[in-house]
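A.B. asks: Below are the sequence and a predicted model for it; my questions follow.
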Amino acid sequence: MQIQNSPGKLLAAMRASAPLVHCITNYVAMNIAANVVLAAGASPAMVHAEEEAGEFAAIAGALTINIGTLSANWLKGMQNAARSAVANGKPWVLDPVAHYATGFRRQAVAQLLDLKPAIIRGNASEIIALGGGESRGRGVDSRDPVEQAEEAARSLARQYGSVVAVTGAVDFVTDGTGACRIAGGSPLMPQVTALGCSLTCLVGAFAATVPDEPFDATVAALASFAVAGEKAAARADGPGSFGWRFLDALAGLDAAALDAEARVTAA
């Protein structure tokens, strides 16, 4: 699928507008996710209380929902925020973390899917299971290769009218008709807690920049992560130094370098 806006173009546009991104994410991810969004050039807000999440979603440029540390009260906040985002024409992104692990999670994700996410981002095991297939996932870990999730991703995209991103060694993005693969990143990335959750928040930042182009926004976010990950890994001694080097690499990306180094191919 041919994207209409290059990742570099959208990175420059995102930094110029510095959109407010409403991030409902898990306790483990809050700090790194906020730092990732800031490094990329947007403005994160971690607001999850049911009493205010709906009101806040209406003023943000986009909403992201990650169910990593789910509770009944958080779920109410997520639902209020998603309803508000849709009502106010704001794109929202669903990260169905380990949704297959418990009945509570399965029910929560089913309810959130009914609220029409513009984008769904997950690892291969999560996307396979979300599509009704048998995955090898255990907890939050993916034990399936991305290519085995591609058909499930296409089916989910058609079913829910969403862009679906499967992230892993080579990412896959589809709107149910066209698709792209994004190569890059580093094997160190899964060794740094919550980088995947942070990517979901970054997808929201790009979606806020071009709310009518969720496919291009998703590709731009994944390409930014992939290029920054390669740059960080080239100088890192291990996962500890990779973590801070990744933030520096993301902050140091410029539009021209991103477009020159991103490896995005039609699938």
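C.D. replies: Arrived safely, thanks for sending. Numbers count the residues shown, from 1 in each chain.

A.B. asks: Every contact and neighbour count from this point should use C-alpha atoms.
C.D. replies: Fine.

A.B. asks: Could you identify the helix or strand that succeeds the longest helix along the chain?
C.D. replies: Ranked by number of residues, the top helix in the chain under DSSP state H is helix 214-233. Using DSSP states H and E, the helix or strand that follows helix 214-233 in sequence is helix 239-252.

A.B. asks: what's the angle from that following helix to helix 214-233?
C.D. replies: Angle of helix 239-252 versus helix 214-233, following axes from the mean of the first three to the mean of the last three C-alpha atoms, to 10 degrees, is 130 degrees.

A.B. asks: Enumerate the positions of helix 239-252 that are buried.
C.D. replies: 239, 242-243, 245-251 (16 or more other C-alpha atoms under 10 Å).

A.B. asks: chain center to the helix or strand hosting Phe56, what's the gap?
C.D. replies: Element membership for Phe56, per DSSP H and E: helix 53-59. Offset of helix 53-59 from its chain centre (C-alpha atoms, centre = their mean, to the nearest Å): 20 Å.

A.B. asks: Give me the buried stretch members for it, please.
C.D. replies: 53-54, 56-59.

A.B. asks: now do stretch 217-224
C.D. replies: 217-224.

A.B. asks: ok so, going back, quick one: the longest helix of the chain to chain centroid distance?
C.D. replies: 10 Å.

A.B. asks: Next: stretch 158-172.
C.D. replies: Averaging C-alpha positions (C-alpha atoms, centre = their mean) puts stretch 158-172 10 Å from its chain's average.

A.B. asks: show me where this structure has strands.
C.D. replies: 20-24, 43-45, 62-66, 92-95, 119-123, 163-167, 170-174, 179-183, 263-266 (DSSP state E).

A.B. asks: okay if I get those strands as a markdown table plus mean neighbour count and distance to Leu10?
C.D. replies: Below are these laid out as a markdown table (neighbours: other C-alpha atoms under 10 Å; distance: least, C-alpha to C-alpha, whole Å):
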| stretch | mean neighbour count | distance to Leu10 |
| --- | --- | --- |
| strand 20-24 | 28 | 16 |
| strand 43-45 | 21 | 16 |
| strand 62-66 | 30 | 15 |
| strand 92-95 | 29 | 17 |
| strand 119-123 | 27 | 17 |
| strand 163-167 | 29 | 17 |
| strand 170-174 | 26 | 17 |
| strand 179-183 | 22 | 16 |
| strand 263-266 | 16 | 14 |
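
A.B. asks: Any chance of TSV for those strands, columns distance to Ala228?
C.D. replies: Output for the strands of the chain, formatted as TSV (distance: least, C-alpha to C-alpha, whole Å):
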stretch	distance to Ala228
strand 20-24	21
strand 43-45	19
strand 62-66	21
strand 92-95	21
strand 119-123	19
strand 163-167	15
strand 170-174	14
strand 179-183	12
strand 263-266	12
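
A.B. asks: here's the one I want to compare it with:
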Amino acid sequence: MEEKTNDPPKQEQENQQEGTWARQAWAHLSTVRQQSPLIQCITNFVSMDLVANVMLAAGASPAMIHSIEEIPDFTPKAHALYINVGTLTPDWLPAMKLAIQVANENKKPWVLDPVAAGASGFRLKACLELLGMKPTVVRGNGSEIIALFKGSEDSNSKGVDSMHESTDAVEAAKSLAEVSGSIVAVSGAVDIVTDGQRVVGAKNGVSMLQKITATGCSVTALIAAFVAIDPSRAFEATASAMSVFGVASEIGMDMAKGPASLRMHMIDSLYGLDRATVLHRVNISAI
């Protein structure tokens, strides 16, 4: 006689896990709104406006402070640090490194966005140096994560545009997470998040985000805000941030006529997200 078990069917287990992810995503967003964590953003000139507005819409408090003279006084007050190398120059690197050092000394989480990491030797070297300073989370597109993993330039690089799907970078992301000790997130049609062992996919978002500059930068900043309020669970916070950002873009797309109006409606949608919508629309599952 076949032995009976009380284990729920696989589909039911998966549904329960996805429900847990949705509840976690709402918990992270509502806590950000309640606590309004202060996030120091050393980010590129192209992204500053959208990054600040996305963070404000989510309930966080962004501070675009990158002057090396201010870092010793200001960085200890921040709840997290966000580093983005988009418009990198040699003058910015010392400030980035000092801010990271101060954040590490004060046990504050920090998040790295290695924009176009494989586009030049200078940029790759800088990104690898920053990676060596132990970011809590690294978020990039497929090409950026593969470049960091290989430690080599990409002769086919198109700058910030990815030549790889996020799913092409799963193994590179897992290995990079194991080597660096960071959570690694890869943006794409399915956003991948891994700690080297666990891998989940956040399946929210719209393709038109690729037509709006700095959306990737903005989701990395949102990750910093979510990690700031739950630093001991950076894996869960990262997946939650990526999914919530994707949900806001989906709702915004329902009202948008193109990239410019999507930008506006996405910010409004993020600001207006409620519990029922997050629980219904967040789509995160194991891969």
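C.D. replies: Cool, got the structure. Computed from a prediction, not measured in an experiment: that's the story for all the values here.

A.B. asks: circling back: what stretch of structure 2 lies opposite the longest helix of structure 1 in the alignment?
C.D. replies: When structure 2 is aligned by TM-score structural alignment, the counterpart of helix 214-233 of structure 1 is residues 234-253.

A.B. asks: How about the contacts made by the residue most central in space within structure 2?
C.D. replies: Note on structure 2: the residue nearest the mean C-alpha position is Thr220, at 3.2 Å, using C-alpha atoms, centre = their mean. Applying C-alpha atoms under 8 Å, 6 or more residues apart in numbering, we find Thr220 of structure 2 in contact with 82, 111-113, 139.

A.B. asks: Alignment lookup: it to structure 1.
C.D. replies: By TM-score structural alignment, Thr220 of structure 2 lines up with Thr200 in structure 1.

A.B. asks: Over to Glu69 of structure 2?
C.D. replies: Taking TM-score structural alignment, the alignment pairs Glu69 of structure 2 with Glu51 from structure 1.

A.B. asks: what about that match, neighbour count?
C.D. replies: 12 (other C-alpha atoms under 10 Å).

A.B. asks: If I follow the layout properly, it ends up in contact with Gly77?
C.D. replies: Yes: contact between Glu51 of structure 1 and Gly77 holds when scored by C-alpha atoms under 8 Å: they sit 7.2 Å apart.

A.B. asks: Which part of structure 1 matches stretch 160-178 of structure 2?
C.D. replies: Counting by TM-score structural alignment, stretch 160-178 of structure 2 pairs with residues 140-158 of structure 1.

A.B. asks: hmm, who's touching the matching stretch?
C.D. replies: 97-98, 123-128, 130-131, 133, 135-137, 162-177.

A.B. asks: try it again with 6 Å
C.D. replies: 98, 124-125, 128, 131, 136-137, 163-164, 175-176 (C-alpha atoms under 6 Å, 6 or more residues apart in numbering).

A.B. asks: Equivalent analysis for stretch 68-80 of structure 1, please.
C.D. replies: Residues from elsewhere that reach stretch 68-80 of structure 1 (C-alpha under 6 Å, 6+ apart): 26, 48-50, 53-54, 97.

A.B. asks: Same question for stretch 40-52 of structure 2.
C.D. replies: Residues from elsewhere that reach stretch 40-52 of structure 2 (C-alpha under 6 Å, 6+ apart): 62-64, 66, 78, 81-84, 86-87, 214, 218.

A.B. asks: That one aligns to what range in structure 1?
C.D. replies: Aligned by TM-score structural alignment, stretch 40-52 of structure 2 falls on residues 22-34 of structure 1.

A.B. asks: do the same with stretch 103-117 of structure 2
C.D. replies: Against structure 1, stretch 103-117 of structure 2 falls on residues 85-99 (TM-score structural alignment).

A.B. asks: in that stretch, what counts as buried?
C.D. replies: Neighbour-count burial for stretch 85-99 of structure 1, counted by 16+ other C-alpha under 10 Å, picks out 85-86, 90-99.

A.B. asks: can you give me how far it is from the chain middle?
C.D. replies: Relative to its parent chain, stretch 85-99 of structure 1 has a centroid offset of 10 Å by C-alpha atoms, centre = their mean.

A.B. asks: And for stretch 193-204 of structure 1?
C.D. replies: Worked out by C-alpha atoms, centre = their mean, stretch 193-204 of structure 1 lies 5 Å from the chain centre.

A.B. asks: what's around Asp168 of structure 2, how many residues?
C.D. replies: For Asp168 of structure 2, the count of nearby residues is 15 (other C-alpha under 10 Å).

A.B. asks: and it, how far is that from Ile212 of structure 2?
C.D. replies: As judged by C-alpha to C-alpha, to the nearest Å, Asp168 of structure 2 and Ile212 of structure 2 stand 23 Å apart.

A.B. asks: wait, isn't Val227 of structure 2 in contact with Ala234?
C.D. replies: Yes: Val227 of structure 2 lies in contact with Ala234 (C-alpha atoms under 6 Å); the separation is 5.4 Å.

A.B. asks: between the two, who's got more neighbours?
C.D. replies: Taking other C-alpha under 10 Å, Val227 of structure 2 and Ala234 do not tie; Val227 has more neighbours (30 against 22).

A.B. asks: ok, that one to Asn84 of structure 2 distance?
C.D. replies: 16 Å.

A.B. asks: Same check on Ser162 of structure 2?
C.D. replies: For Ser162 of structure 2, the distance to Asn84 of structure 2 equals 16 Å [C-alpha to C-alpha].

A.B. asks: now swap in Glu144 of structure 2 and tell me
C.D. replies: In terms of C-alpha to C-alpha, Glu144 of structure 2 sits 13 Å off from Asn84 of structure 2.

A.B. asks: same deal with Ile183 of structure 2?
C.D. replies: Taken as C-alpha to C-alpha, the span from Ile183 of structure 2 to Asn84 of structure 2 is 16 Å.

A.B. asks: And for Pro231 of structure 2?
C.D. replies: Counting by C-alpha to C-alpha, the gap from Pro231 of structure 2 to Asn84 of structure 2 is 19 Å.
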